[in-house]
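Asker: here is my input, please return the structure:
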Amino acid sequence: MGLTPEEWQAVQLSLVVAATAMLASLPFGVAVALLLARGRFWGKSLLDALVHLPLILPPVVTGYLLLIGFGRRGPIGQFLADTFGITLSFRWTGAALACAVMGFPLMVRAMRLSIEAVDRKLEAAAATLGASPAWVFLTVTLPLSLPGILAGMVLCFAKAMGEFGATITFVSNIPGETQTLPSAIYTLTQVPGGEAGALRLTLISIAISVAALCLSEWLARAVGRRTAEA
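Answerer: Predicted structure coming up:
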């Protein structure tokens, strides 16, 4: 039996939310990972703790904090609404924000480990040839750490696909607007006769996650081969 229109809507929304969360987090993830891997500054341990805090806190707490800060009456949410007309609470964009926050620690950790594995002598050699720090990063550090960056992106995407607690707390469970795969599965388990739909969506969720991991592994190997040949 095929998916119902509502189930297809949940699948499509989950893909959009997860992709948006991943792409929006990418530049910040690379910057924070580089800062933690190469930076020497006061408060580094505090920054590291803040980055990983969503992994420790219950997802519902993270969602509630987002609701306080980015809700319509929150300081950031009210500023965005009044200044730019952007509303995040109870919108799919808010779901993307919640997923990005939850997936950000996994992204940063994978990227940081990859950057730390880059031989500092190669960076130093490029610097002695007159390359600026930005050029060293673009031509040496970034290509060598690309497999870890890809892994971090996939981890963030996979986490976003499975995020439930923070999302439902921040943006609720509105069909067609904020109802992603996990919340749709939860809804189907609460209604009589919804077990078949919940099973279908569960299988789709597993298939998407496995496909993302396989794609990440293939890309990492392809990048590794090209880097070795270069």
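
Asker: rest of the way, CA atoms for contacts and neighbours
Answerer: Noted.

Asker: check which helix or strand the spatially most central residue of the chain maps to.
Answerer: Here the mean C-alpha position of the chain is nearest to the C-alpha of residue 156 (CA atoms, centre = their mean), at a distance of 3.3 Å. For residue 156, the host element (DSSP states H and E) is helix 142-162.

Asker: following that helix, which helix or strand comes up?
Answerer: helix 165-171.

Asker: packing partners of that following helix?
Answerer: helix 59-70, helix 92-116 (3 or more CA pairs under 8 Å, 6 or more residues apart in numbering; DSSP states H and E).

Asker: circling back: which helices and strands sit right next to the helix holding residue 156?
Answerer: Partner elements for helix 142-162 (3+ CA pairs under 8 Å, 6+ apart): helix 5-38, helix 92-116, helix 181-189, helix 195-229.

Asker: try 6 Å
Answerer: Judged by 3 or more CA pairs under 6 Å, 6 or more residues apart in numbering; DSSP states H and E, the packing partners of helix 142-162 are helix 5-38, helix 92-116.

Asker: and this one, so I can compare the two:
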Amino acid sequence: MLTPADWTIILLSLKVALVAVVFALPPAFAIAWMLARHSFPGKSLLQAVVTMPLVLPPVVTGYLLLLWFGARGPLGGPLHEWLGVSFAFRWTGAALAAGIMAFPLLVRPIRLSIEHLDRDHEEVAWTLGASRVAAFLRVTLPQLMPGIIAGIVLGFAKALGEFGATITFVSNIPGETQTLSLAIYSLLQTPSGDSAALKLILVSAFISVVAVILSEWLQHRLYTKWPR
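Answerer: Presented below is the predicted three-dimensional model:
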């Protein structure tokens, strides 16, 4: 049986992962669109920066976040002073770390969907009098939804299991920053924590499987509704 402490960890993990994906999705879509549709100086550099969280050790990413978004960091200080927003050692910081680590996994499938999109449908919509905004919302976006959903699921799974950047940036504080991965790590360090850790491992696996099944179902429905 799951204890109240277990439910606190699970709900916090879901909140962190969902917030991370929700806030990372708009900039991920914008950058994916730029990389897929436009050529500009520094495009390769932008691609490298987007990919960096995947190739850097997560601890390095967490340390950089602590430097920039800490209480005295160049971004964290003004945000805390002017807006009252704090990241270091808070659940919001866990969401920020998870969002950054998940960002490349959001960008890549969306970019691939945009690159493989048949632009003839857009041109037909324009010739029939649709504005660019209307054509995007009614023609382009529906065709991109399978790729967007794939990115969301990958990003959510990465955010849910994020460990290195999170523990470096916001530590492992029960009830505040202790997500599933951090709680499992803590339990495995204690002599009698194996059974409790196993429960959380099974919960993590269950959530991931449900997310993948839901993603496959949604993509099937969308491909059926909007054949490509």
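
Asker: still on that earlier bit, quick one: which of the helices and strands packed on helix 142-162 of the first structure is nearest residue 189 of the first structure?
Answerer: Across those, residue 189 of the first structure has its closest neighbour in helix 5-38 (13.3 Å, CA to CA).

Asker: how much does that closest one stray from the second structure?
Answerer: Taken over the aligned residues, the distance from helix 5-38 of the first structure to the second structure averages 1.0 Å (mean CA distance after the TM-score superposition for the first structure).

Asker: sorry, back to before: what angle do the helix holding residue 156 of the first structure and helix 92-116 make?
Answerer: 140 degrees (axes from the mean of the first three to the mean of the last three CA atoms, to 10 degrees).

Asker: could you tell me where helix 142-162 of the first structure falls in the second structure?
Answerer: Mapped onto the second structure using TM-score structural alignment, helix 142-162 of the first structure covers residues 141-161.

Asker: circling back: contacts for the helix holding residue 156 of the first structure, please.
Answerer: Residues outside helix 142-162 of the first structure that contact it (CA atoms under 6 Å, 6 or more residues apart in numbering) are 18, 22, 99, 103, 107, 110, 111, 114, 115, 209, 220.

Asker: how big is the offset of that helix relative to the second structure?
Answerer: Mean for helix 142-162 of the first structure is 0.6 Å (mean CA distance after the TM-score superposition for the first structure).

Asker: just give me how far that helix sits from the chain centre.
Answerer: The chain centroid and the centroid of helix 142-162 of the first structure are separated by 8 Å under CA atoms, centre = their mean, to the nearest Å.

Asker: before we move on, back to that, most widely separated two among the contacts of helix 142-162 of the first structure?
Answerer: The farthest-apart pair in the contacts of helix 142-162 of the first structure, when distances are taken by CA to CA, is 115 and 209, at 25.1 Å.

Asker: more neighbours, those two?
Answerer: Ranked by neighbour count (other CA atoms under 10 Å), residue 115 of the first structure and residue 209 place residue 115 first, with 27 against 19.

Asker: for that one, which non-adjacent residue is spatially closest?
Answerer: residue 145 (5.3 Å; CA to CA, 6 or more residues apart in numbering).

Asker: the first structure: matching residues for stretch 50-67 of the second structure?
Answerer: Going by TM-score structural alignment: stretch 50-67 of the second structure matches residues 51-68.

Asker: may I see the buried residues of the matching stretch?
Answerer: 51-52, 54-55, 59-60, 62-68 (16 or more other CA atoms under 10 Å).

Asker: got it, and stretch 183-195 of the second structure?
Answerer: Neighbour-count burial for stretch 183-195 of the second structure [16+ other CA under 10 Å]: 183, 184, 187, 188.

Asker: quickly note the distance from residue 160 of the first structure to residue 106 of the first structure.
Answerer: Taking CA to CA, to the nearest Å as the measure, residue 160 of the first structure falls 11 Å from residue 106 of the first structure.

Asker: tell me which of the two has more neighbours.
Answerer: Neighbours around residue 160 of the first structure and residue 106, counted as other CA under 10 Å, are more numerous at residue 160. The numbers are 30 against 24.

Asker: not counting its neighbours along the chain, what's nearest residue 189 of the first structure?
Answerer: Using CA to CA, 6+ apart, the nearest residue to residue 189 of the first structure is residue 195, at 5.9 Å.

Asker: actually residue 12 of the second structure, not the one I wrote
Answerer: residue 179 (6.3 Å).

Asker: wouldn't that neighbour be in contact with residue 9 here?
Answerer: Yes - in this structure, residue 179 of the second structure is within contact of residue 9 by CA atoms under 6 Å, at 5.5 Å.

Asker: neighbour-wise, which of those two wins?
Answerer: residue 179 (32 against 23).

Asker: in a markdown table, list the helices and strands packed on helix 165-171 of the first structure along with distance to residue 4 of the first structure.
Answerer: Output for these, formatted as a markdown table (distance: least, CA to CA, whole Å):
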| stretch | distance to residue 4 of the first structure |
| --- | --- |
| helix 59-70 | 29 |
| helix 92-116 | 20 |
